[in-house]
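**Student:** I'd like to go over a predicted model; first the sequence, then the structure.
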Amino acid sequence: MTITHDGLTVSWLGYATARLEAPDGTVVYTDPGRYGTLEGTWADQYGDAPHPSGPAYDAQDGDVVVVTHDHHYDSDGVERVASEDATIVVYEDVSAERITDGGRDVVEPESLPYDIERVGYGDTLSVAGVDIDVIPAYNLPDGPNAPNGEPIHPEGLGCGFVLTLEGTRCFWTGDSDVIDEQQDLEVSLFMPSIAQNYTMDRHDAADLAETLEPDLVLPIHYNTFAELEADSTAFAGDVASRGIPVVLDEGSLEH
């Protein structure tokens, strides 16, 4: 399924992967791949939860691909979505060596046949006409995603992005609790995680939506596997009750 917003077409392809296309044809992807979401095997592995599923995806039409952190970096996924002239915008701490040591076989972004831009907190850049702001993303030491006070996503591990396509500002939070650095962002399309573990949950995401007052909320990064289960219908009702438009994109994909 594809939703439209302010001239953009937006699809959640599964896990943390979203595709955004501007009216001029510029295409941006967030965090492509993992858990069979682009290989066409998600449903066989994880079942029938409300979550995108479909055949293998190999569009290779992305002008810009953004990667928030190690857990979302999949070099095969990048190659499935990136065009030959793509620019891959990668958070500075992403490490293929560390990922491979943890049991997943990936190559360094710089080994891929694309232009690579490494970025850190507070950076701003423009790529293929897309303005990109790099936003901190982390779990709070005293929050629910910090067992024994050790955040699963400590500050410095990853980021979020505000992506501006033809004037429309789209905020993908990355894997983060609700944090101070998000509170004053100007956002038109808000794409939060609403998973019950590792990130802000649906309740905190709804509170942040109320604070940011976006024109539309489209949740992603939930129901991929059991630990990411979320009641998206309850989330949508909660957000709508606060007077904020919200849409769910959980349908089957046809590639």
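**Tutor:** Nice, thanks for sending it over.
**Student:** From here on, just use CA atoms for contacts and neighbour counts.
**Tutor:** Fine.
**Student:** Okay, strands next: where are they in the stretch 1-150 of the chain?
**Tutor:** With DSSP state E, counting those that start in this stretch, the ranges of strands along the stretch 1-150 of the chain come out as 3-5, 8-14, 17-21, 27-30, 62-67, 82-91, 115-119, 124-127, 130-137.
**Student:** can you list contacts of the longest one?
**Tutor:** When contacts are defined by Cα atoms under 8 Å, 6 or more residues apart in numbering, strand 82-91 is touched by residues 59-69, 109, 113-120, 127, 158-159.
**Student:** want to compare, so here's the second one:
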Amino acid sequence: MKKLTILLFLISSTVFGQDIISTSAGAVKISPILHGTVVFEFNGKTIYVDPYGGASAFEGQKKPDLVLITDIHGDHHSQETLDGLDLSMATIVAPKAVSEKLPIGKSKGIITINNDETKMIEGVSVHALPMYNLPETEDSRHPKGRGNGYVLTMGDKKFYLSGDTEDIPEMRALTDIDVAFVCMNLPYTMDVDQAADAVAEFKPTIVYPYHYRGTEGLSDVDKFKSLVNSVAPGVDVRLRNWYPSN
């Protein structure tokens, strides 16, 4: 029976690529889903970030208690995916540009949070910070102030989710980040070199490259790992399969 239990755990971990992060208030389980989508489980709560890929991408996952959305684009605010999920117990947290588009009555509630605001929601501290393209222009794909990156504090650990951003000063100025999820896909966000340079500056304990599919295919995350560790060897760069169909 013990061997069977271990085997089942390994199979489950392989399916979702789960990692476990210890905190002062219990473990955080991390499950990469697709592109910029990740699921956290913490202290009896399940958190979906930017649910995308259709409801079938979440088969086997628990129903969400908290849903975080970073921006208006379809790979972040995917209404089709949201419509296919059971959100009856979920609070959706989003910037104003997203929350004003969300239908009323589909979830337990909607909370608008904008850049530089912090709110305690479902036992998780949610801090919104800017995410935007450089240089700042009127026709930018991601203008400053519209979307949110997030820093989630769970127990004594801080988790940073970049959203769609370039290597902005606000990201480089981050401190004491335990786990970071950093995007890298041209022409929408930044390239591998920019992402690696930024990460080497703010030095999270662990970093996951995510959201790395662009118009030219998948970014070279092995190069990202090499670049980061050549400058900041203490950063644990974790490569996971965010594109299971590739």
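**Tutor:** Nice, thanks for sending it over. Keep in mind the model is a prediction, meaning the values are calculated, not measured.
**Student:** what ranges do the helices span in structure 2?
**Tutor:** Secondary structure of structure 2 (DSSP state H): helices at 2-16, 79-84, 96-99, 169-172, 192-202, 221-231.
**Student:** would you turn those into CSV with distance to residue 163 of structure 2 and mean neighbour count?
**Tutor:** Converted to CSV, the helices of structure 2 look like this (distance: least, Cα to Cα, whole Å; neighbours: other Cα atoms under 10 Å):
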stretch, distance to residue 163 of structure 2, mean neighbour count
helix 2-16, 21, 11
helix 79-84, 17, 16
helix 96-99, 14, 18
helix 169-172, 11, 14
helix 192-202, 13, 20
helix 221-231, 17, 17
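**Student:** Dump the ones you listed into TSV; add distance to residue 214 of structure 2 as well.
**Tutor:** Shown next, in TSV, are the helices of structure 2 (distance: least, Cα to Cα, whole Å):
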stretch	distance to residue 214 of structure 2
helix 2-16	23
helix 79-84	21
helix 96-99	23
helix 169-172	21
helix 192-202	12
helix 221-231	13
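**Student:** re the thing from before, closest one to residue 252 of structure 1 among the strands of the stretch 1-150 of structure 1?
**Tutor:** Closest approach to residue 252 of structure 1 among the strands of the stretch 1-150 of structure 1 (Cα to Cα): strand 8-14, 9.1 Å.
**Student:** Could you check the angle the closest one makes with strand 17-21?
**Tutor:** 160 degrees (axes from the mean of the first three to the mean of the last three Cα atoms, to 10 degrees).
**Student:** Could you tell me where strand 8-14 of structure 1 falls in structure 2?
**Tutor:** Counting by TM-score structural alignment, strand 8-14 of structure 1 pairs with residues 28-34 of structure 2.
**Student:** Give me the distance from the matching stretch to the chain's centre.
**Tutor:** 9 Å (Cα atoms, centre = their mean, to the nearest Å).
**Student:** average distance between that stretch and structure 1?
**Tutor:** Mean deviation of stretch 28-34 of structure 2 relative to structure 1 after superposition (mean Cα distance after the TM-score superposition for structure 1): 1.2 Å.
**Student:** How about residues contacting that stretch?
**Tutor:** Contacts to stretch 28-34 of structure 2, defined as Cα under 8 Å, 6+ apart, come from residues 16-22, 38-43, 52-53, 57-58, 154, 240-244.
**Student:** Please convert the buried members of those into PyMOL selection syntax.
**Tutor:** For the buried members of these, the matching PyMOL selection, counting by 16 or more other Cα atoms under 10 Å, is:
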select buried, resi 16+17+18+38+39+40+41+42+52+53+58+154+240+242+243
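**Student:** Counterpart of residue 38 of structure 1 over in structure 2?
**Tutor:** Residue 38 of structure 1 maps onto residue 54 in structure 2, by TM-score structural alignment.
**Student:** against structure 2, where does stretch 204-222 of structure 1 fall?
**Tutor:** Stretch 204-222 of structure 1 maps onto residues 194-212 of structure 2, going by TM-score structural alignment.
**Student:** most centrally placed residue in structure 2?
**Tutor:** For structure 2, the residue nearest the mean C-alpha position is residue 161 (4.4 Å; Cα atoms, centre = their mean).
**Student:** Let me know whether residue 78 of structure 2 touches residue 51 as I believe.
**Tutor:** Yes: shown here, residue 78 of structure 2 and residue 51 form a contact pair, counting by Cα atoms under 8 Å, at 6.8 Å.
**Student:** ok, those two, which is more surrounded?
**Tutor:** residue 51 (30 against 18; other Cα atoms under 10 Å).
**Student:** Could you report the separation of the more buried one from residue 164 of structure 2?
**Tutor:** Distance of residue 51 of structure 2 to residue 164 of structure 2, computed by Cα to Cα, to the nearest Å: 15 Å.
**Student:** Check residue 206 of structure 2 too.
**Tutor:** 19 Å.
**Student:** Next: residue 139 of structure 2.
**Tutor:** Distance from residue 139 of structure 2 to residue 164 of structure 2, by Cα to Cα: 15 Å.
**Student:** which one of these two has more residues nearby?
**Tutor:** Neighbours per residue (other Cα under 10 Å) separate residue 139 of structure 2 from residue 164, with residue 164 holding more: 27 against 7.
**Student:** for the more buried one, what are its contacts?
**Tutor:** Applying Cα under 8 Å, 6+ apart, one finds that residue 164 of structure 2 lies in contact with 70, 71, 131, 132, 142, 149, 183, 188, 189.
**Student:** Now with 10 Å, please.
**Tutor:** Residue 164 of structure 2 makes contact with 36, 70-71, 73, 76, 130-133, 141-142, 147-149, 182-185, 188-190, 211 under the criterion Cα atoms under 10 Å, 6 or more residues apart in numbering.
**Student:** next one: residue 12 of structure 2
**Tutor:** By Cα under 10 Å, 6+ apart, the contact list for residue 12 of structure 2 reads 6, 18, 60.
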